[in-house]
Structures are given as C-alpha cells and as structure tokens.
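1. Quick one: sequence plus predicted model below, questions after.
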Amino acid sequence: MSASTYSPAPRGRWIAPHAAGPLSARLRVPGSKSLTNRELLLAAIADGPGLVTAPLHSDDSARMIDALRALGIGVEEQDGTGDFGPDLRITPGRLTGGGTVDCGQAGTVMRFIAPLAGLADGDVLLTAHETALHRPMGAMIHALRDLGVDVEDHGSWSLPFTIRGRGHIRGGRVEIDASASSQFVSGLLLAAPRFDVGLHLVHTGERLPSMPHIDMTVETLTRRGIKVTRPGPGEWMVEAGVPRARETAIEPDLSNAAPFLAAALVLGGEVSIAGWPTRSTQPGALLPELLGALGAEVHRAGDVLTVRGTGRIRGGEFDLSPVGELAPTVVGLAALAEAPTRITGIGHIRLHETDRIAALAGNLRALGGEAEELEDGIRIVPADLHGGTWPAHHDHRMATTGALIGLRVPGVEIDEIGTTAKTLPEFTQLWERLLASRTPGSETA
C-alpha cells in the first residue's frame, strides 16, 4: 500500500490566473502538516495502536509515513470521512535500524526522526532531496551527541548522516541553540518521553522563532498524558513515560489557508474557510489579526472564518517572528498594497526550502517591483508590476505567493507549480474553485 493516496499536483510551468472580483467563496483546506507529522510520530511510540483522522496527504506527510515504516512502525490507510484522503492507523513496535530515511524536503521529518532514530536498534542513514541538504542540522547533531547518541556525519554537520542507534537514549539535561529552527526543540521534545530519564532542554540562543510550533508540540504531548513543564524562559522538562494511544483528528492547515483568504483582499468580496478551530496552536491562527491589519474585515460564525476585502490593501510594519511561514503571503499582499510595508523578525526563513527573503525580493524586482532585503526581513514599496516568470525555488510558499500576485498582475508564470505538493497537492484545484466563485460578469484574463 502506498504511503498516501492524494491526487498528484500538476507539474511544470503554470500561468497564474488573472482575475477580476469580487469573490464569494467557501472552501475547506486539508489537514495541518505540522499536526499530522507530530501526531504520527507520537502514535508510533504510544502504548498501543492509534488512529489519526483527517490527516494531511502530501509529500511531507508521505515522507514521515515512509520514515516510520523504515523504523519498523506499522502505518495503514483506512476509509475515513474527510474530503482529502484516508485516515491512518498506526501500530507501534520495536524501533529497528538497518535502513535509510529519505526526508525529501521535509524539515519536520529530518528534525523529528533524527532523535527517534537514536532509539532504534541499529544504524539509520538520514538523507534528503538535494535541494534540502543545505538545511541546518548541526544543532541537532550536537544535541544528540551530548545525549550520548553516536552520530557519524564525516564532519559536515549536515545531511546525510548516520545515527548508530543502541535501542535507548539516557536523556537528561541538554543545551541547544535553536535560533535557526524551532523544529530542533520540537524534535527533541517529541522523542523525550522514551528517553530513560526524560529530558531537560535549555535553549541557549538569543532568539527562538515560531514559538507557536513549540506550543503545539507541548500540547500534543500533554494530550497523550506526558507531563511537560517550563522551569523558565527557553526551558522545557519532559518526564519519561509512554504516550497514550488515542484517536486524533487533525485540524485544517491554517497557514495553507492564507493565500485563499488573502485573495479576498486582492480581488474584493469574501472568502470563507470552513472547519476553522475555536483555538489552535498553529501559527496560522494569527491570520485573522494579521489580515485585519492589512485592511480586511474578518468575521467568524461557528467554525467558519470569513475574510472580506475591497481590493484595497494597507501597508504597515509587521513583526512576523512568531509566524514566519506566513511571510510570503504577506509579501504578496504588500506588493499590491497602497503604501510601503516593512516585515521583520523573519531572518530564519532564509534557511527554509530556499532563502525566502532573497527569493521574494528577487522575484518582485524581476516583475518591476521594489523590494529591499533587511538583515531579518524585507521592505516592499508598491510599484506597477508586469508579468514574467516567477521562480518557485523548490518552495511551495513561493509558488502560492506567485499565484496571489497573479490575480492582479497578468502574465505571472510560476516555473514549477508542482512544489505545492509538499503541503497542499490540491492547491491548483482549490484555486480554480476559488475563482469560479466570482460574481457573474467578472472576467478572467
């Protein structure tokens, strides 16, 4: 049985639809990648079989499933009630080595599986797609070695490397500089219950990006009966134990909803996302506040979030340090705004699938825009944009930002729309459904 059954995203060049509004759309988006991969890992080390319902089926989640299977965990698809693919039944087992884990482009896989591999009996080779081998892993390698794990990286401090698992990790106190990615913290915390004495993790860096993702990790552990405390800022203590098996429903991916909701600001009208959770640790939960500051009217009724726009977009100053993954969408809106925008707190997104700051600035300038790279952000001055190629740089969020700009700028061509399969293989289908909702009489160029 294949790791996932999602419909493959189209590949190759894709001309972003240029449209006139206003919109009147109601959509659902697939499950959260961040929650799916956390719950899959915790289910794999739980005290019995568990079920993950409405999970994301994408390249990243498929990589996690394949990684767990390579370590001896049973993952089987079964009929579900969701709109985007089957549920997943996970059967824990003894973690075994002797295999290879290909992380693809998935940061959650490379940072979450590395500590888990230390608990396996035998060697585990971790590698990744050639476009992801640059992603930082040194902090994780250093922390694992401090915990007594044998890691053979040939001095590169990066993928590929081999973890020589001995079936257990003692645990205890470890210090780590997770300034480059909060995933280093989350990866260690997720595996920590199975360490012999648990874990006392101390972050030593000056900054820690994307705290909502760490809060998400703590919440998923707590829901499975694992005690996590915070003795002080940048410190976490996880008690040793076995996570409880359970049935877990995955929330929609709120960050993947961002370009669809942002389209209401670009074209006017309204876009609603169904299934919006009452509360969430996802960074995308801050979208209502952020889009409101950019000029949207935001309303919630039950589990439906609605964003209304007039086609006019404000500029402003935004510190996006908690929600760096939303920066590409905000940059797309800023390029179409009525005043300059300054975005800070996102230096860490230079280390994602691509240097997102450089890529966004370069892509905008190629279309006639004015964008200045800052040390930890970007400044955009609105200008008359023209069509042209919008390189995706192997990055799903770059591709969706190009689609957003293309709503107002004719002739924007994303060079590889298939990058959206990383977290949202249904992107082009949902985008077409979004534009099909325009008021009768509006036209698409």
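-> Received it, and whenever you're ready, just let me know what you need. Numbers count the residues shown, from 1 in each chain.

2. For the rest of this, base every contact and every neighbour count on C-alpha atoms.
-> Will do.

3. mind checking how far the residue lying closest to S58 once chain neighbours are set aside is from I141?
-> Distances taken as C-alpha to C-alpha, 6 or more residues apart in numbering place T423 nearest to S58, at 5.2 Å, with adjacent residues excluded. Separation of T423 from I141 (C-alpha to C-alpha, to the nearest Å) stands at 26 Å.

4. With L35 instead?
-> Distance check for L35 against I141: by C-alpha to C-alpha, it reads 24 Å.

5. Compare the two (neighbour count), which wins?
-> I141 (26 against 23; other C-alpha atoms under 10 Å).

6. quick one: that one and G155 touch, right?
-> No - using C-alpha atoms under 8 Å, I141 makes no contact with G155, being 10.5 Å away.

7. So what's the residue count around the residue nearest to L56 when sequence neighbours are not counted?
-> Nearest non-adjacent residue to L56, counting by C-alpha to C-alpha, 6+ apart: G31, 4.5 Å away. Using other C-alpha under 10 Å, G31 has 26 neighbouring residues.

8. Put this next to the first one:
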Amino acid sequence: MPDSTSTQPHQNAASSEEHWPAPTVRAPVSARIRLPGSKSVTNRALVLAALSEGTCLVRRPLLSRDSELMIDALRALGIEITQSASDEGQAPDLSITPAPLRGPATVDVGNAGTVMRFVPPMAALADGHVRFDGDPRSHERPVGELIGALRALGADIDDEGRGALPLTIHGTGSMRGGEVVLDASGSSQFVSALLLSGARFDEGVHVRHQGPPVPSQPHLDMTVEMLRAAGAEVTTQENSWKVEPGPLRVTEIIVEPDLSNAAPFLAAALVTKGEVTVQDWPEHTTQGGDALRGLFTRMGGEVSRSEEGDLTLRGTGAIHGITADLRDVGELTPTIAAVAALADSPSRLTGIEHLRRHETDRIAALATEINRLGGDVEELPDGLVIRPRPLHGGVFHSYDDHRMATSGAVIGLVVPGVEVENIVTTRKTIPDFPGLWAEVVS
C-alpha cells in the first residue's frame, strides 16, 4: 500500500497552472448568501435512495464534482437517476429509481472519498464485476481497512495486494455480512460505508472499531440518523455500530445547506470586521460545520441566529488565536488555520492527523503555503502551531484540494497580491465558488 503518512503535501502534476487573483477588500464585507447543499448529506442520500425499495426524491442536492461522480457511479450500477424541477435558485431535485445492482461496470471515483468508500459495499451486492479507479491521488488514499472488512463479510475483491485503488469487486448479487472488526482511525467513512449498505446484507452488519479514536464523529452520527430515517434498525455503542438486515424505505430526503462550506464566508466577516448572513442554518443538525459558531466566537466573532433560521457572524475587529482539538471537525481546519495566521496570538490545532490522508496532506500543505507567504507555521504529528506574522502576497497552491483553495481566498481578503492556484478545484463541493465569493466581497 502506498505510504499515506508522508509529510510532503501531494501536488498533482495535472493541476491547472492558472492563478486566480484573490480579491482584497478595503472595507468590511456585508453579504447575505444561500449555500449549496451538503455534499455529505447528498451522497449519503443518493446511496440510501439507490438501496431503497421505491423511488425517492432528493431535494436541494449539491450538484458538484463529488456528487456528479456519485451519480455516475450509481448509474453505472443500473440505478435510474433523473433531474426534476425545483424552486428558483435551488439545484434541481433528483429522482432515484432503484433497480437490481449489476455489472460489468466501471466506476470513476475521481478523488471523492465518499465515492471510493461508499460504493464498493454496494458493488459487492451487484451481479457482475465492478472496476474502481480514479485520479492519481485516489491510489494513495486509505481504503485498505474497508477492503479487508468487505472480504471478511464475504466480498471477492481483486486489488493485486495493494490494499488500495484500483481494484475490482466480483459481485454475486448478494453479501453475507455479519460482524467485522476494523481500525477506522484513518477515516470514519470506513464505518459509514459498511453501515449504509449493511441493511441489504443477508446478516446485516455489525462493525466494531479497534484502534485510535475515530475522527469526524458528526459524520457517523449523520449516517446513523439518515439510516434510521430510511427505516433501518440501527444500534450503537462506543466503537460499535450494528444495522439489522431489512428493507430501506425512503421517499424524500431534503438536503441541508453545507455548513462546512460556510467556513470561508463566515471567516470573511471575521477577518474584515464585516457581517455575513447564511440563510437556512438548521437549528438541529449532525453536520460538523455547525461547530463554526463556537469556534469563530472564540476567535473574536459575534454569532447570532434569527427565528427565521438565518445565521449571522459579525467581525468585531479582534481576531484571536485558538487552542482546539479538531478531530471531529477536521474539514474546518484549513479555514481555521487561515484565520489563525491573521490573528493577534498563536494557535494550536490538534487531533487532525487523519488530514494527512485527505485530498492532500493538509497539515503539510497548510504549513508550506502559509509559510510561503511569510507565516510561521510548525507541523505537529497531529496538527499545527500557527504563530501570526505579517504576511505578503504570492502564489497559494491548492494541491487540487478545494479547502486549500478557499483558505487561500480568506488570506487574500486582507493580504494584497495572493494568487490561488487552480481555484476551479473548489467545484468539488461548491459549483461556483469564485462567483459566490465575488458576491460577498463586492
């Protein structure tokens, strides 16, 4: 298996060489925005709808590269997915009609963690061979624990001993299932992947984790909540999740706005002493992005939520450093690090060793790029120490990582001359980030 713990950030040689001049503002920003739907909810909804017993309508989904890869993967397995009308300003609704899963098929995972992990358990239920491949970085991202777990549950997988992509699953139309032990410290998606398809296994699935703590607990909570809403019987204990065999029945899933994608926009208010309102912020949610309210309050912002469900962050002019364990909300790290680089005191961000195996080694990439602009960032085995220093302009490399690109945009708001390399990588989760960013900073 390729070494996924290298301290060198991954830079895809195929990245666009074009640089996007990050807008710099001279006055506080003031904006009201509506965010696209949650990638995490959308791709779980698509899987559950595909495994359900009848047609399901997924409302307000995210239509971005990651969700399009998921849609293409499900279609390759025989699922019918069509777009239907939606409210003005919203993404088209998706109608998913289940069908017997079948091969032969080829699935392009791109560099989407949800696709490379959620679809293989479905492929094990298919009748026929299903080949998985993707971007070069996908060959380096961890899936070995999931492969081992699927084999233990009855799947026939040919990965030529790599424990990584590319691989082929030889489906027989059913999966035995049962109990399996794995180490999910590399990604909570290993557990979610097995749970999402587990109700369709002959014996259901009982997943037990052994190893360091599992990161991104809110994403596991999201999986469990969505399964229960689809009619699955799910029981959970510490480091243990069990889904009983049985049918899934779901006719409609409404996708929440992607709260993690709110991070750069709320950060814009914080670092410019401005005000940004995000519409339709849910009162109760399993999304990890909801932690932004507390994190940005600690860093100097003032946060309020209206009775109508709009969340507003106001910058006070103060930007404070923070000491935080971000294990459960690692996807917020790039934005928190960007704000910390502009703060009035040092920050220490820990609990995020798993970020070394995301779209890139985010820990190494953040240290490299902030230091390239004159910062003082030290890598820890599981995090970062950020000591604010005056920053200057320069190229901020994205490493084909959407959250790296948006963190460069945040720094560019107050540091003239920042150019973000390959800004189009933000299409992974935000269909038009530059356009939405222009609305906020204009």
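-> Looks like it came in fine. The structure presented is a predicted model; accordingly, all values stated were derived computationally and were not measured.

9. ranges for the helices of the stretch 101-250 of structure 1?
-> 107-117, 138-146, 183-191, 211-223 (DSSP state H, counting those that start in this stretch).

10. will you turn these into a markdown table that also has distance to V409 of structure 1?
-> Formatted as a markdown table, the helices of the stretch 101-250 of structure 1 follow (distance: least, C-alpha to C-alpha, whole Å):
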| stretch | distance to V409 of structure 1 |
| --- | --- |
| helix 107-117 | 32 |
| helix 138-146 | 41 |
| helix 183-191 | 36 |
| helix 211-223 | 34 |
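
11. and I378 of structure 1, which of the ones you listed is closest to it?
-> Each of the helices of the stretch 101-250 of structure 1 has some distance to I378 of structure 1 by C-alpha to C-alpha; the shortest is helix 211-223, at 20.8 Å.

12. The closest one - contacts with which helices or strands?
-> Judged by 3 or more C-alpha pairs under 8 Å, 6 or more residues apart in numbering; DSSP states H and E, helix 211-223 of structure 1 is in contact with helix 33-44, helix 183-191, strand 228-229.

13. quick one: it aligns where in structure 2?
-> Here helix 211-223 of structure 1 aligns to structure 2 at residues 217-229, judged by TM-score structural alignment.

14. Can you tell me what L259 of structure 2 aligns to in structure 1?
-> For L259 of structure 2, the residue aligned by TM-score structural alignment is L254.

15. Check T55 of structure 2 too.
-> Per TM-score structural alignment, the equivalent position to T55 of structure 2 in structure 1 is P49.

16. pretty sure that match contacts A43?
-> Yes - using C-alpha under 8 Å, P49 of structure 1 is in contact with A43, at 7.3 Å.

17. Identify the contacts common to these two.
-> Residues touching both P49 of structure 1 and A43 (C-alpha atoms under 8 Å, 6 or more residues apart in numbering) are 90-92, 245-246.

18. Nearest to Q429 of structure 1 among those?
-> Once C-alpha to C-alpha is applied, the member of the shared contacts of P49 and A43 of structure 1 that ends up nearest Q429 of structure 1 is I90, at 29.6 Å.

19. mind checking what that closest one lines up with in structure 2?
-> Using TM-score structural alignment, the partner of I90 of structure 1 in structure 2 is I96.

20. quick one, what contacts its match?
-> I96 of structure 2 makes contacts with 46, 49-50, 55-58, 79-82, as judged by C-alpha under 8 Å, 6+ apart.

21. For P49 and A43 of structure 1, indicate the residue with more neighbours.
-> Using other C-alpha under 10 Å as the criterion, P49 of structure 1 and A43 rank with A43 on top: 28 against 19.

22. Could you check how far the more buried one is from I65 of structure 1?
-> 11 Å.

23. likewise L364 of structure 1?
-> Distance, L364 of structure 1 to I65 of structure 1, using C-alpha to C-alpha: 36 Å.

24. Then A274 of structure 1?
-> A274 of structure 1 is 27 Å from I65 of structure 1, by C-alpha to C-alpha.

25. Equivalent analysis for I346 of structure 1, please.
-> I346 of structure 1 is 30 Å from I65 of structure 1, by C-alpha to C-alpha.

26. can you check G311 of structure 1 too?
-> In this view, G311 of structure 1 and I65 of structure 1 are 41 Å apart by C-alpha to C-alpha.

27. Also E130 of structure 1?
-> According to C-alpha to C-alpha, E130 of structure 1 and I65 of structure 1 sit 20 Å apart.

28. Show me which of these two is the more surrounded one.
-> I65 (25 against 10).

29. tell me the SS of the counterpart of the more buried one in structure 2?
-> With TM-score structural alignment as the criterion, I65 of structure 1 lines up with I71 in structure 2. Secondary structure for I71 of structure 2, judged by DSSP: H, G, I helix; E, B strand; the rest coil, is helix.

30. for I71 of structure 2, what are its contacts?
-> By C-alpha under 8 Å, 6+ apart, the neighbours of I71 of structure 2 are 46, 81.

31. From L51 of structure 2, how far out is it?
-> With C-alpha to C-alpha as the criterion, I71 of structure 2 and L51 of structure 2 are 13 Å apart.

32. Let me know how buried A267 of structure 2 is, in neighbour terms.
-> Other residues lying near A267 of structure 2 total 28 when counted by other C-alpha under 10 Å.

33. I'd assumed V266 of structure 1 was in a helix, is it?
-> Yes - with three-state DSSP as the criterion, V266 of structure 1 is located in a helix.

34. Quick one: map it onto structure 2.
-> Superposed on structure 2 with TM-score structural alignment, V266 of structure 1 falls opposite V271.

35. got a list of what that match touches?
-> If you count contacts by C-alpha under 8 Å, 6+ apart, then V271 of structure 2 has 315, 317, 319, 339, 342, 413-414 around it.

36. Looking at those, spot the one nearest G300 of structure 2.
-> Using C-alpha to C-alpha, these come closest to G300 of structure 2 at I319, 5.1 Å.

37. isn't the closest one right up against R298?
-> No - judged on C-alpha under 8 Å, I319 of structure 2 makes no contact with R298 at a distance of 9.0 Å.

38. More neighbours: these two, which one.
-> Using other C-alpha under 10 Å as the criterion, I319 of structure 2 and R298 rank with I319 on top: 24 against 15.

39. Aligned against structure 1, show me the partner of that one.
-> Match for I319 of structure 2 (TM-score structural alignment): I313.

40. what secondary structure does that match sit in?
-> Following three-state DSSP, the label given to I313 of structure 1 is coil.

41. what's stretch 381-388 of structure 1 in contact with?
-> So stretch 381-388 of structure 1 is in contact with 334-341, 366-371, 409-413, going by C-alpha under 8 Å, 6+ apart.
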